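Enquirer: structural data only, the sequence is not supplied:
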């Protein structure tokens, strides 16, 4: 049984981490969040110590270590801009870090964390759960098989992801680009990681739309041309999806064929934890490509004179 601490226990994704710790047969010793709406802890680890102040949490972890209770892993589910600092906290307390996506906001943060990782001998792991989704594993195998037949094969890919959010979203840290990295970073980074994992080296990156609630662009990998569209605006969800009562729409087409991956998400954090604890996991270098992509999207100018624009962009521009 491994001992875990957790930073960020009150957010949307935190219960998935608690569930993963529980289902892998491990123990949550202490948790931190500035918000105290964390009753969910009772469903998993009611004995865990809880703190709302970083200073007291820091002291507690130090006292535990000095009394012989070593924290093996720190799970990090805090706002994106704090990940870098909280990863450092984990490493400097002789614990491995398991961090939500995006790992960090900029590539230079990865370079700096590599130094701390080497100094401490502890590892940084990123939750890149789509690499463990069976539909994506099958897609990667299919793509590899097609490339073996034709090394010059280029796939045409459309990625569309809409996950509706209410007005609260834009008044939270997620609506602040300096804290979340914007739509492309906050809800898109694991898709970009998946695309690079499946289709190879990035060749081109264009941004076609950057609004507070929507983002779109074009990515060209060694073996794929990708039009992508991301949004948290319910208005852009297809009418047939709305009619079914759903508020989320995911679609990936490869050469016009839909890749079914709407299900199978609820257990991916547990699979991620199992992968890490059993000697696998995705580290700093695995995370680098996706962080480079989102950083470039965030900092580049919009391109409009192109034929590679995702068809959903017209929904936004005509609004």
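Expert: Sure thing, it's come through. Only a predicted model underlies this, so the values are computations on that prediction, with no experimental measurement involved. Residues are numbered from 1 along each chain as shown.
Enquirer: make it CA atoms for all contacts and neighbour counts henceforth
Expert: Fine.
Enquirer: residue 252: what secondary structure?
Expert: Assigned with DSSP: H, G, I helix; E, B strand; the rest coil, residue 252 falls in the strand class.
Enquirer: residue 229 is in contact with that one, correct?
Expert: No. Counting by C-alpha atoms under 8 Å, residue 252 stays clear of residue 229, with 10.6 Å between them.
Enquirer: anything in contact with each of these two?
Expert: Common contacts of residue 252 and residue 229, defined by C-alpha atoms under 8 Å, 6 or more residues apart in numbering, comprise 159-160.
Enquirer: between the two, which has more neighbouring residues?
Expert: Counting neighbours by other C-alpha atoms under 10 Å for residue 252 and for residue 229 shows that residue 229 has the greater number, 25 against 20.
Enquirer: what about residue 126, distance to residue 139?
Expert: The span separating residue 126 from residue 139 equals 21 Å under the rule C-alpha to C-alpha, to the nearest Å.
Enquirer: of those two, who's got more company?
Expert: Neighbours per residue (other C-alpha under 10 Å) separate residue 126 from residue 139, with residue 126 holding more: 23 against 17.
Enquirer: next up, the contacts around that one.
Expert: Applying C-alpha under 8 Å, 6+ apart as the definition, the contact partners of residue 126 turn out to be 98-103, 281-284, 287.
Enquirer: run the last query once more with 7 Å
Expert: Residue 126 makes contacts with 98-101, 103, 282-283, 287, as judged by C-alpha atoms under 7 Å, 6 or more residues apart in numbering.
Enquirer: here comes the other one, which I'd like you to weigh against the first:
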């Protein structure tokens, strides 16, 4: 049984991590968040310590180490811009890391993490759960076995957000990385994993609520569109009362993977605990790709 601490326990994605810790038979011994209404903890680890500052968390980690009860892993679910700071905190306190995507906002920070890993002899793992999705694994296998050398991809992802979004850190490009980082990084990672490294990245639209462009990979041309605006939802989604629409077509054929999209964190934890986690190098290509905000004045 491994002992976990978790940073960002009140966030939307944190419950998936807490559940994964529980379902893999491990223990969450301490959770940290500046937001202190944390009733969700009672359903999973009611005995876990709870702190509201990084200073208190470090004190807990040091005290646990002195008692011979060191924390093995720190799971990071904090806002995107804080990931680099919390990764450093974890490694300097002798813990391995499981960090939500994006691992960092700026690719230049990846080299820092490699240095910290070498110094601490600990590993930083990131969550790239689409790589475990059965449909995506099947697609990767089909592409590898295909006689074709090049494919046409159409990606559309529309996930409606309310007015709260733009008053939160998510709506601040300096804190979230912008729309491509916030909602696109899953798909960009999956596409570069299957179809190879980026050759060209042509952005046609980059606004606060939507972005689109053409991406040339080693084995594919990708036309992509991302949106937070419900007005962009197709009729098939609105008629069904849905506020999210995902579509990936490969040479005109729809790849259906809506089911199971949110249920892969436990598999991710199982793989990491078995020594098969995805790390800094794996995360790099999609992080560099989402830096397209830096090449467009509209991104700011």
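Expert: Happy to help now that I have it. All figures in this text were calculated on a predicted structure; none of them were measured in a lab.
Enquirer: quick one: TM-score?
Expert: Remark: TM-score between the superposed chains equals 0.97 [TM-score structural alignment, normalised by the length of structure 2]; 298 aligned residues with a C-alpha RMSD of 1.1 Å.
Enquirer: where do the strands of the stretch 201-300 of structure 2 begin and end?
Expert: Assigned by DSSP state E, counting those that start in this stretch, the strands in the stretch 201-300 of structure 2 fall at 210-217, 220-227, 244-250, 253-254.
Enquirer: could you single out the most deeply buried of the ones you listed?
Expert: Most buried of the strands of the stretch 201-300 of structure 2, by mean neighbour count (mean count of other C-alpha atoms under 10 Å): strand 220-227, with a mean of 22.
Enquirer: could you give the angle of it to strand 210-217?
Expert: Comparing the axes of strand 220-227 of structure 2 and strand 210-217 via axes from the mean of the first three to the mean of the last three C-alpha atoms, to 10 degrees yields an angle of 170 degrees.
Enquirer: which outside residues touch strand 220-227 of structure 2?
Expert: In this structure, residues lying in contact with strand 220-227 of structure 2 by C-alpha under 7 Å, 6+ apart are 150-159, 184, 195, 209-216.
Enquirer: please repeat the previous calculation with a cut-off of 8 Å.
Expert: Taking contacts as C-alpha under 8 Å, 6+ apart, the residues outside strand 220-227 of structure 2 that touch it are 150-160, 179-180, 183-184, 195, 209-216.
Enquirer: in structure 2, what stretch matches stretch 188-205 of structure 1?
Expert: With TM-score structural alignment applied, stretch 188-205 of structure 1 matches the range 184-201 in structure 2.
Enquirer: any chance of the strands of the stretch 201-300 of structure 2 in JSON lines, with distance to residue 114 of structure 2 too?
Expert: Listed next are the strands of the stretch 201-300 of structure 2 as JSON lines, based on distance: least, C-alpha to C-alpha, whole Å:
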{"stretch": "strand 210-217", "distance to residue 114 of structure 2": "26"}
{"stretch": "strand 220-227", "distance to residue 114 of structure 2": "30"}
{"stretch": "strand 244-250", "distance to residue 114 of structure 2": "33"}
{"stretch": "strand 253-254", "distance to residue 114 of structure 2": "38"}
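Enquirer: out of the ones you listed, which is closest to residue 25 of structure 2?
Expert: strand 244-250 (32.8 Å; C-alpha to C-alpha).
Enquirer: report the aligned residue range of structure 1 for the closest one.
Expert: Taking TM-score structural alignment, strand 244-250 of structure 2 hits residues 248-254 over in structure 1.
Enquirer: and the matching stretch, how far out from the chain's middle?
Expert: On the basis of C-alpha atoms, centre = their mean, to the nearest Å, the separation between the geometric centre of stretch 248-254 of structure 1 and that of its chain is 17 Å.
Enquirer: that stretch vs structure 2 - mean distance after superposition?
Expert: Superposing on structure 2 places stretch 248-254 of structure 1 at an average distance of 0.3 Å from its equivalents, by mean C-alpha distance after the TM-score superposition for structure 1.
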